[in-house]
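In: Any chance you can model this:
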Amino acid sequence: MTDESTPWATGLTVAGFVAAVTAVAVGVLSLGLIRVHPLLAVVLNLVAAGGLAPTLWGWRHTPVLRWLVLGAGVGVTGAWLALLAMTLLG
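Out: Prediction:
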């Protein structure tokens, strides 16, 4: 029996960094697409998320990659909420 503890501090730091980078990337790319056409931004975001979801879902149990998956999920969700808020507030 092995006694492997979860590296919460390191893992959450990695997840936070990945979340920040992902949120900025998705936000900036989406803002550029919104200037072309808002529906284009929505469709391409859904296609990108749908394409990445199966890969990320498979990685969620791998010890190191699970922190990247957490960060990517939080980053994309945060970017989408920020874009929705900006759209609703004008």
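In: use CA for all of it now, contacts and neighbours both
Out: Will do.
In: immediately after the host helix or strand of residue 39, which helix or strand?
Out: Using DSSP states H and E, the element containing residue 39 is helix 38-59. Later in the chain than helix 38-59, the nearest helix or strand by DSSP H and E is helix 65-89.
In: I have a second one here; can you model it like the first so I can compare?
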Amino acid sequence: MSLPRQCKDIDTAMVLRFLAQHQGHWSTWGIGYSMPTVADAMPPGTPPKLQLAKMRQIMRRGFSGGCDCGCRGDFEITDAGLAFIGELRTKPYNGY
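Out: As a prediction, the model looks like this:
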């Protein structure tokens, strides 16, 4: 499999399922260190700039809250994101 080159090459539902598994906890992008990172839901080797671009796209659609300025992100799935993948909220939304 080749590296993703555009946002459309990354499955939105996969990212949302990852965020749904981490309800109640913020997720970052890039390396992540001790935080869950959306990079784990994307194809291996996805460049950090593309990870952030995908998260911006997901946020514009209202599926995730967080910060897309390039800081650590603090991404969290919204009720709209949960509805898109057909899952229920299990932990409170911190509300971005």
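In: What would you report as the TM-score here?
Out: Here the TM-score for the pair of chains, by TM-score structural alignment, normalised by the length of structure 1, is 0.36; 53 aligned residues with a CA RMSD of 3.8 Å.
In: any residues touching the helix holding residue 39 of structure 1, and which ones?
Out: Residues outside helix 38-59 of structure 1 that contact it (CA atoms under 8 Å, 6 or more residues apart in numbering) are 30, 31, 33, 34, 65, 66, 69.
In: Kindly calculate the angle that that helix makes with helix 65-89.
Out: Helix 38-59 of structure 1 and helix 65-89 are oriented at 160 degrees to each other (axes from the mean of the first three to the mean of the last three CA atoms, to 10 degrees).
In: Give me the longest helix you can find in structure 1.
Out: In structure 1, assigned by DSSP state H, the helix with the most residues is helix 8-36.
In: any idea how far that one is from the chain center?
Out: 6 Å (CA atoms, centre = their mean, to the nearest Å).
In: Show me what that helix is packed up against.
Out: Contacts defined by 3 or more CA pairs under 8 Å, 6 or more residues apart in numbering; DSSP states H and E place helix 8-36 of structure 1 against helix 38-59, helix 65-89.
In: Buried residues of the helix holding residue 39 of structure 1, list them for me.
Out: By neighbour count with 16 or more other CA atoms under 10 Å, helix 38-59 of structure 1 contains the buried residues 41, 45, 56, 59.
In: Next, format the residues you listed as CSV and append distance to residue 24 of structure 1.
Out: Converted to CSV, the buried residues of helix 38-59 of structure 1 look like this (distance: CA to CA, whole Å):
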residue, distance to residue 24 of structure 1
41, 15
45, 14
56, 19
59, 22
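In: Out of those, which is nearest to residue 16 of structure 1?
Out: Here the nearest of those to residue 16 of structure 1, counting by CA to CA, is residue 56; it sits at 16.4 Å.
In: For residue 35 of structure 1, see how far away that closest one is.
Out: 29 Å (CA to CA, to the nearest Å).
In: same check, this time on residue 58 of structure 1
Out: 34 Å.
In: cool, residue 70 of structure 1 as well?
Out: Distance, residue 70 of structure 1 to residue 35 of structure 1, using CA to CA: 29 Å.
In: These two: which is more packed in?
Out: Neighbour count, other CA atoms under 10 Å: between residue 70 of structure 1 and residue 35, residue 70 has more, with 19 against 10.
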